[in-house]
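A.B. asks: after the sequence you'll find the predicted model.
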Amino acid sequence: MKVAVLDVGKTNVKAVIVDAEERREIAVRARPNRVLTDGPYPHFDVDGIFTFFVQSLKELNAEFGFDAISITAHGAGGALLGADGLALPVLDYEFRYPAEIEAAYDEIRPGFSETFSPRLPGGLNLGAQLHYQKTLFPEAFENAQSIVTYPQYWGWRLTGVAAADVTSLGCHTDLWRPRQGSFSSLIESLGIAGKLAPVRKPSDLLGNVTEEVSAAIGLARSVPVYCGIHDSNASLLPHLGQYDAPFAVVSTGTWVVIFAVGGDLDHLDASRDTLANVDALGRAVPSARFMGGREFEMLTRGQGTATPEAIDRVVEQGILLTPSVVPGCGPYPDAKHRIVNAANGLNPDEVCVAASLYSALMTKACLDLTRAAGPVIVEGPFARNSLYTEALSKATGRQVVSVTSSTGTSVGAALLALGPSTSSSSRQGHAASFHRLPAEFQQYCAEWTFYAEAR
């Protein structure tokens, strides 16, 4: 079965054709995800994205064809639907609210023991977005007929059917009880029980593409659309039927999200960006995260190569990049980023090496916080960084498997069209290689941890 996947990441937006049975991407169209600054607050260019999707699906259908559409999107997103479209623009979660609004939200949000959702900056808690919109735009909020989570907003654009899915609700929204699989007390505090769209499983059939959209794409027949899934959970889905617990999946992109399947919910630390996510089967999964892709880009600016000379100098001289490059999140949210032992400066290759090692050791800290055990599967851009995967394997003492498809989220989303089963007879990926890091790397890890924990 060929599935067209609409993949809405925070940094980039993609339309992908996936062979779902073979778990293989056939074709990809991509564009940057822009944030618009007109209107009442920074918001996503949803009309521009949808125009891109329709044109891409038209081209992909003409060349390859597809049998179904599935959707995956970043977390911390939702939409307020009115009678004729959006009641308010789709808010950018990085926008920061006035202090008095944040304080008022803190008064009503549930505790971590209820939601396993830490308090995050700006609108990274979807509940905080809804509170902000209700507080400053009460009339528009009141006129909203339905609240949908972000993957399902795109499903609504395709089918006209409003829904929410469990993985998006379970993604640090403050709106969900992961252990119980039910809404949190925040629903009543915000007074939105009557506005929430029906909750569906990601693999549920949402509906068929409307006649208008079908005509724009050039579809010769009705095409089903599946409900959709939070992007990091899409990355987790292909591995659920391939490994026995315990194991961990590291989903990399703008965010690096760690899923500790078989890990420990009871020892999660709300102050260090750990949380429970909800997988495609509705189960709570201990998780941790940091903004690793964004940090790597900020540090390297897309330059540099991990040459043997650069690796040797960085490790042997103990050149460290300490947390947190993006402050306020991750396992060291309050730590002030520094560059240690680099008085003579760093060339681009050395920055690339130090950034790769920083990312690996931040990932190890997240694995430790979730009490993860067993093999570690890395997917997304960092899976193609062989220095990162080798460093992660040596730092943790565990097998690290790289899955190097262009985007694991798209394959995971495509599997929704095959139904809730995730079983597979074969495993993808290859083990990390061991030939680049010098013997001093273990001492390097110890020094990095000392500086990280010293804040």
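C.D. replies: In hand now; what should we look at? Bear in mind that the values here come from a model prediction, so they are computed numbers and not experimental data.

A.B. asks: contacts and neighbour counts: CA atoms only from here.
C.D. replies: Will do.

A.B. asks: what are the ranges of the strands in the stretch 351-455 of the chain?
C.D. replies: All strands of the stretch 351-455 of the chain, identified by DSSP state E, counting those that start in this stretch, fall at 376-379, 400-403, 430-431.

A.B. asks: could these go into JSON lines alongside distance to Gly82 and mean neighbour count?
C.D. replies: Shown next, in JSON lines, are these (distance: least, CA to CA, whole Å; neighbours: other CA atoms under 10 Å):
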{"stretch": "strand 376-379", "distance to Gly82": "37", "mean neighbour count": "27"}
{"stretch": "strand 400-403", "distance to Gly82": "41", "mean neighbour count": "24"}
{"stretch": "strand 430-431", "distance to Gly82": "48", "mean neighbour count": "16"}
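
A.B. asks: second structure follows, compare the two:
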Amino acid sequence: MKSVPVIAIFDIGKTNKKFFLIDEYYKIVLERTANFKETVDDDGDPCEDIDLLTNWVKESLADILSLKKFDIKGLNFSTYGASFVHIDHDGKVAGPLCNYLKSFPDELKNEFYATHGGEEAISRETASPVLGNLNSGMQLYRIKRKKPELFKKIKYSLHLPQYLNFLVTGGYYSDITSIGCHTQLWDFVKNDYHDWVYKEGIDKILAPVFPSDKAMDAVINGQEYHVGAGLHDSSSALIPYLASFSEPFILISTGTWCISLNPFNDNPLTADELNKDCLCYMEYHGKPVKASRLFAGNEHEQQTKRIAEHFNKPLDQYKKIKYHAEYVRTDSADNSDRSLMQQSLFGERDLSQFASYDEAYHCLIQDIMVQQKASTTLVIQNTGVKRIFVDGGFGKNPVYMNMLATAFPNFEVFAASVAQATAIGAALSIHKHWNTKTIPGDMIELKYYALAHKMEVE
């Protein structure tokens, strides 16, 4: 029997570690998932167990390469961001993989910004709000200042996707999608590392940048494979949309955060936009992607619990609700301008004013939508965008989707879904190196929400 040509993708999330084989038609033909317990770093704070992850990657790859039914043409990697693995001069892991949620010392933060030009200037130039350890460059600054012996040991600090590449190829590389993701390392104006990176000597432990759409050749067990350098997961998940649509669009990626991504907006970030939680991601060809964030998924989780308790309903009752236009409030007096860093007005509402769960839930989504409209509008600007795609949890929510269509009456609004978009994006980024077929046109499933008829159109 002829073996099936595939690409192998490691897709590493904070919780789920996944391995996929994807065929030339971008269908997933094999999937494996693992979960690992966290360990603690040298300060006693929880962090990823890099030894467990390393062993799982090596074992998974060895197992898959031994299967005769698949002909593996290439490999690539996508992982969560803001995470460095430090490699010493002997090619060994030199320290723990710091958790990006770990608190950052105030005195060190103040010292850094006082030395290097202030929060506003650095945030604007690096397209990165001040986020502590989520600015992964600050993790390297912290090591240099607080753990100089560790800093001396480091040959290269690799973002997590490039560490996985290192495990396969033995090479040291950086990738622009990881460097450009709220790290405070990259100056988006100069298109180079920021001045502070050179002044602190951080550039010396950052590996050469390898193009995200290229592949290197690696020999494993006598067989040659085409291997990508790896991608940051948010940038990777955008690639199927960039491959499928040429007209300008916005993607609202929904989960705990609702992130509005505009790959067609390269206007520099303003101080006001940064204060409203805008930032830039980096598209895999190195173009800035202006984005705005809203903590709406988290608020939805909190407030649906409150509504369910009040009306004595199951926690997931909202999944059964259809859109009812009669529940939409026509008054706007209550929807005063609120900071996008705050939750919506709904948390202050008295639930006894609602006659039913459905009415309360519609009000919750309408209150969230006030902020969603403001957040998404921040990245539209003069970019010619006429389409909005929504993926993730809210894309499956008819109340949210119908209200979004109402909030943006001059746009085509679609619920969009791509099975395992992050892994598919990593495969697409090096398509020409492993795949002999054309990119299929049916990777993305769309459902159009038409404003005029207050209905969903399949």
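C.D. replies: Looks like it came in fine. The shown structure was predicted, so the numbers you read here are calculated from the model rather than taken from an experiment.

A.B. asks: that older thread, mind checking which of the strands of the stretch 351-455 of structure 1 is nearest Asp106 of structure 1?
C.D. replies: Of all the strands of the stretch 351-455 of structure 1, strand 376-379 sits nearest to Asp106 of structure 1, with 34.7 Å by CA to CA.

A.B. asks: hmm, back to that, got TSV for the strands of the stretch 351-455 of structure 1, with distance to Ala446 of structure 1 too?
C.D. replies: Below are the strands of the stretch 351-455 of structure 1 laid out as TSV (distance: least, CA to CA, whole Å):
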stretch	distance to Ala446 of structure 1
strand 376-379	21
strand 400-403	20
strand 430-431	24
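
A.B. asks: map Arg177 of structure 1 across to structure 2 for me.
C.D. replies: Using TM-score structural alignment, the partner of Arg177 of structure 1 in structure 2 is Asp187.

A.B. asks: what's that match in contact with, if anything?
C.D. replies: 125-127, 193-194 (CA atoms under 8 Å, 6 or more residues apart in numbering).

A.B. asks: make a ChimeraX selection of the buried ones in the residues you listed.
C.D. replies: Selection of buried members from the contacts of Asp187 of structure 2 for ChimeraX, criterion 16 or more other CA atoms under 10 Å:
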select :125,126,127,193,194
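
A.B. asks: doesn't Ser117 of structure 1 belong to a helix?
C.D. replies: No - looking at Ser117 of structure 1 with DSSP: H, G, I helix; E, B strand; the rest coil, it is coil, so not inside a helix.

A.B. asks: from Lys290 of structure 2, how far out is whatever residue of structure 2 lines up with it?
C.D. replies: Under the alignment (TM-score structural alignment), Ser117 of structure 1 pairs with Ser128 in structure 2. Using CA to CA, to the nearest Å, Ser128 of structure 2 is found at 11 Å from Lys290 of structure 2.

A.B. asks: okay, those two: which has more neighbours?
C.D. replies: Ser128 (29 against 26; other CA atoms under 10 Å).

A.B. asks: what sits against the closest residue to the more buried one other than its chain neighbours?
C.D. replies: In space, and not counting its chain neighbours, Ser128 of structure 2 is closest to His182: 4.5 Å by CA to CA, 6 or more residues apart in numbering. Residues near His182 of structure 2 by CA under 8 Å, 6+ apart: 82, 126-129, 134-136, 279-281.
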